[in-house]
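Student: Need coordinates for the below:
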Amino acid sequence: MKIPAWLQENMGIRIMSLILAVFLWSYVTGGGETERSFVARVETTHLPDGLLVSGTPVERVELRLAGPRLLLTKISAAGQLTIPLNLTGVQEGVVTFAALDTKLPLPAGVRVTRIYPSTVELHLVRNDGMMTPSARGER
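Tutor: Down below sits the predicted model:
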């Protein structure tokens, strides 16, 4: 099959134009910045022996994340987001965790624009073995 002469003219420019068009299309559809809502699970770790979480602690946090559309799609596809709260060295009483967005493992380029609630309070009590189910955090 013979390629027409008009199509052979400026072949380099045509190829460069096609490459540029594909790059622009992929940037606009997949690489643009966007914002999406997510829900993150709050997970406590390293609770000292002899202490229990009293009452009903916050289990989920609502988030708005902004960043490249492709990264937000990957976060969504990966499943549940988790905010770990390290309880190492805490004592009986009320423990408040603020700046939850800094505890959330996110890829570079993704940022938290909104988080609700912005703080989590945990009421810790001694486990004396005689507590009611509600004081142990059971439902």
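Student: CA atoms for contacts and neighbours, from now on please.
Tutor: Will do.
Student: can you pull the contacts of Leu63?
Tutor: When contacts are counted by C-alpha atoms under 8 Å, 6 or more residues apart in numbering, Leu63 is found next to Ser37, Phe38, Val39, Ala40, Val112, Thr113, Arg114, Ile115, Tyr116.
Student: The fifth one: neighbour count?
Tutor: Here the neighbour count serves as a burial measure; for Val112 (other C-alpha atoms under 10 Å) it reads 18.
Student: let's see this one next to it:
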Amino acid sequence: MRSNWQQLLLAFVLAVFCWYLVTGREKVDSWVPMRVEMTGMPDGLFIKGGMLGSVDVLLRGPRGMVRTIEEAPLVYPLNLSRITPGKNVIGLDPASIPISKVFDVVEVRPSRIELDVERRISRDVPIKPVLGAAVPEGYVLAGTRIRPETARVTGAEKEVNALENIRTDAISFGAAPGAVWEDRVSLDVPEGLEAAPLSAVVTLHFSPRQGEATVRVPVRVFPPERAEATPKTVSLRIKGPVQLLNDKSFEDSVEARIDLKPGLEVGRHEMPYQVKMPQGCELVEARPDRVTVTVK
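Tutor: Prediction:
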């Protein structure tokens, strides 16, 4: 019994060994994904398009070994030390694949890649504020200040050189801004470019919109019991904020007056008059500029 058991075990081992020899030497083909890893990239260049993350490789080798390599992560080292700005066609050489000599590389798909390479530069570009709404009615934008005035933009040479300015995000300052509005605003950086800094402090100065209006007001003499003026009314052209000029009560807030000096002789006198107006207004023209005052 003991001799038969040993013979049976020996026969089993020989059978397994023969099976391994037969199946292990049988070669099969298998497509295996392989990650592409870039090496030797020159400074100042970058790949704008055409780069692949992985390629498919057709391997031929022993059936048992193929199963093990399908489970292992494979890497294709792509040497980019000779690329130049523009179109670069690079062939994928099967001999460059780091793999055991037990396997034969039958095919690499794709067999070549076309890389669009550009030079990478940096340039200072002016920052331009963008208003998110129209200036409120009755106001004008009197001045704009940006800190800093420029941003350092980095990216493809063509795109950076074609950039005249870099805009801010739309600025929202409300329906009734004060005389000064200030806030930090983010920059709207074009896709594919980098900028530093990514925001700027924008200061906007608003002032009332100016206009002109002509009003006719009476000439008032003080004290009124001593004299009277001829003509009794004068025409005044006044410059000031539009909102104030359009107010219905504006004409009532304008005054033309003469203050008589003590001891003024009885009779007729040609005299100028003073015009009193709301703050922020300016007298452009007065007709007539002098009136006749008759002292009683």
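Student: what's the TM-score for these two chains?
Tutor: TM-score for the superposed pair, counting by TM-score structural alignment, normalised by the length of the first structure: 0.74. Supporting figures: 128 aligned residues with a C-alpha RMSD of 2.8 Å.
Student: Any of the contacts of Leu63 of the first structure buried? List them.
Tutor: When neighbours are counted using 16 or more other C-alpha atoms under 10 Å, the contacts of Leu63 of the first structure contain these buried positions: Phe38, Ala40, Val112, Ile115.
Student: average gap between whichever strand in the first structure runs longest and the second structure?
Tutor: Counting residues, the longest strand in the first structure under DSSP state E turns out to be strand 33-45. Overlaying the second structure shows strand 33-45 of the first structure at a mean distance of 1.3 Å from the equivalent residues (mean C-alpha distance after the TM-score superposition for the first structure).
Student: In the second structure, which residue range corresponds to that strand?
Tutor: Applying TM-score structural alignment, one finds that strand 33-45 of the first structure aligns to the residue range 27-39 of the second structure.
Student: Provide the contact partners of the matching stretch at residue level.
Tutor: Contacts with stretch 27-39 of the second structure, where a contact means C-alpha under 8 Å, 6+ apart, come from 52-63, 66, 70, 73-81.
Student: Repeat the analysis, applying 10 Å as the threshold.
Tutor: Stretch 27-39 of the second structure is touched from outside by 51-67, 69-81, 97, 103-109, with contacts defined as C-alpha atoms under 10 Å, 6 or more residues apart in numbering.
Student: try stretch 93-113 of the second structure
Tutor: For stretch 93-113 of the second structure, the surrounding residues in contact (C-alpha under 10 Å, 6+ apart) are 27-34, 50-52, 54-62, 65-66, 69, 74-79, 88-92.
Student: Run through the helices of the stretch 51-200 of the second structure in chain order.
Tutor: Remark: helices assigned in the stretch 51-200 of the second structure by DSSP state H, counting those that start in this stretch are 63-71, 157-161.
Student: tell me the contacts of the most centrally placed residue in the first structure?
Tutor: To find the centre residue of the first structure, average its C-alpha atoms and take the closest one (C-alpha atoms, centre = their mean): that gives Leu81, at 4.9 Å. Applying C-alpha under 10 Å, 6+ apart, we find Leu81 of the first structure in contact with Phe38, Val39, Ala40, Arg41, Val42, Arg60, Val61, Leu63, Ile75, Leu104, Pro105, Leu106.
Student: Looking for the alignment partner of Ala200 of the second structure in the first structure.
Tutor: Matched across to the first structure, Ala200 of the second structure finds no residue, judged by TM-score structural alignment.
Student: right, and Ala200 of the second structure touches Ser186 too?
Tutor: Yes - using C-alpha atoms under 10 Å, Ala200 of the second structure is in contact with Ser186, at 6.5 Å.
Student: Settle it for me: which of those two has more neighbours?
Tutor: The residue with more neighbours, out of Ala200 of the second structure and Ser186 and counting by other C-alpha under 10 Å, is Ala200; that gives 20 against 17.
Student: hang on, the earlier thing: save the buried ones among the contacts of Leu63 of the first structure as a markdown table, and put in distance to Gln8 of the first structure too.
Tutor: Listed next are those as a markdown table, based on distance: C-alpha to C-alpha, whole Å:
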| residue | distance to Gln8 of the first structure |
| --- | --- |
| Phe38 | 51 |
| Ala40 | 56 |
| Val112 | 51 |
| Ile115 | 57 |
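Student: For Ala256 of the second structure, which non-adjacent residue is spatially closest?
Tutor: Residue nearest to Ala256 of the second structure in three dimensions, not counting chain neighbours: Val275, with 4.6 Å by C-alpha to C-alpha, 6 or more residues apart in numbering.
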